[in-house]
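> what follows is a predicted protein model with its sequence.
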Amino acid sequence: MNALLIKTEQGQQAFKARSAQLAGKLRSAYLLFDGQRTVQDVLKATQGLGVTLQDIDALQQAGLLAAMQPLPAELEPVALAKLRTPQERYRDAYPLAVALTGKLGLSGFRLNLSVEGATGYEALAAVAPKIKEAVGQQAYVSLEQALFA
């Protein structure tokens, strides 16, 4: 229940297509999974909507959410960059980008929508300079590492 879940590419496509799998309360819960909030955090936040652990399990079983995989500590950043595919870079960077733009509040709403609309590495890398401009270099470092290191 303390697991960190992130949106999958399949989930993002279902979200954009307004799939019935993500209707109503599940759509609201799905939006909260950013790799920073635990399942328990999302359940608390959506308690009033009636989202249950079974609902979240169903999203995971459908392939719309996936467990966030921790990176092995023994991998150095240089070696990691050589090993990671663009899809892996996207998977690692996406939750960071969502978290950074989410902290901007209403002023970052459009930027957050751009991040949510980025369904692949290239699209997220294209939005990255705007994120850097909005949050500043210090906050941007982790995203830069995830995308380009």
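Happy to help now that I have it.
> make it CA atoms for all contacts and neighbour counts henceforth
OK.
> report the contact partners of the spatially most central residue of the chain.
The centroid of the chain falls nearest to Pro95 when counting by Cα atoms, centre = their mean (3.2 Å). Taking Cα atoms under 8 Å, 6 or more residues apart in numbering, we find Pro95 in contact with 6, 34-36.
> one more structure, for comparison:
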Amino acid sequence: MTTSKTTAGHQVLKDRSAGLSPRQRAALILFDGKRTVQDVLAVTSPTGVTPADIDRLVQMGLVAEQGAAVRPPEFGPDSQPASLWVSVSPAPSANERYLRAYEVGIQLTAELGTRASHLLLAVEAAESLDELVELAPRLRAALLPLQFARFEAALHGR
């Protein structure tokens, strides 16, 4: 079952009020409602995240398992089919872009292993979108072009 951040989890990411370790914070960021606990552990295990770290996030009420998927509404004979609807998503806010770029930056620098631990720490220390933008040239130098493209897309909300 997938797990996601609770409202409290989102707030802790914004104000850094819970005193989480860098490992726990990195794991918390990755809980997006699409990943399972095992997925997050697989991605973060190179950085030292353990099941005990995830248990602490659950105990603190920062993450929770997702419920069953919401079923789409059923259509009657007089209803317009969903295929004719047009949905326009608003552009992501600066905070949403920061959170996404932070998440991608953590993932990518963690994949680099110990040789780039300084970059992982730099990404973890970034507290705003502007700080991640300033860090981008260092990440570009360390990452493969396709990896950096993922980070850059997150920075720009694409």
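Okay, I see it. Since this is a predicted model, take the numbers as computed values, not measurements.
> so which of the contacts of Pro95 of structure 1 persist in structure 2?
Compared against structure 2 with both residues aligned by TM-score structural alignment, their matches' Cα atoms under 8 Å, those retain 34-35.
> any chance of the contacts of Pro95 of structure 1 in JSON lines, plus secondary structure, distance to Val141 of structure 1 and neighbour count?
Putting these into JSON lines (DSSP: H, G, I helix; E, B strand; the rest coil; distance: Cα to Cα, whole Å; neighbours: other Cα atoms under 10 Å) gives the following:
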{"residue": "Ile6", "secondary structure": "strand", "distance to Val141 of structure 1": "20", "neighbour count": "27"}
{"residue": "Asp34", "secondary structure": "coil", "distance to Val141 of structure 1": "18", "neighbour count": "20"}
{"residue": "Gly35", "secondary structure": "coil", "distance to Val141 of structure 1": "17", "neighbour count": "24"}
{"residue": "Gln36", "secondary structure": "coil", "distance to Val141 of structure 1": "17", "neighbour count": "17"}
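> host element of the corresponding residue of structure 1 for Ala136 of structure 2?
By TM-score structural alignment, Ala136 of structure 2 lines up with Ala128 in structure 1. Taking DSSP states H and E as the criterion, the element that holds Ala128 of structure 1 is helix 121-135.
> mean deviation of that helix from structure 2?
Superposing on structure 2 and averaging over aligned pairs (mean Cα distance after the TM-score superposition for structure 1), helix 121-135 of structure 1 comes out at 0.8 Å.
> in that helix, what counts as buried?
The neighbour-count check on helix 121-135 of structure 1 (16 or more other Cα atoms under 10 Å) flags 121, 124-125, 127-128, 131-132, 134 as buried.
> how near is Gln137 of structure 1 to Leu83 of structure 1?
26 Å (Cα to Cα, to the nearest Å).
> circling back to that earlier point, which among the contacts of Pro95 of structure 1 gets closest to Ser114 of structure 1?
Asp34 (14.9 Å; Cα to Cα).
> so the closest residue to Gly108 of structure 1 other than its chain neighbours, which of the three states?
Distance criterion Cα to Cα, 6 or more residues apart in numbering; nearest residue to Gly108 of structure 1, sequence neighbours excluded, is Thr101 at 5.9 Å. The three-state assignment at Thr101 of structure 1 reads helix, by DSSP: H, G, I helix; E, B strand; the rest coil.
> my read: Thr101 of structure 1 touches Leu111, true?
Yes: counting by Cα atoms under 8 Å, Leu111 is a contact partner of Thr101 of structure 1 at 6.5 Å.
> pull up the overlap in contacts between those two.
Counting by Cα under 8 Å, 6+ apart, the shared contacts of Thr101 of structure 1 and Leu111 are Ile131.
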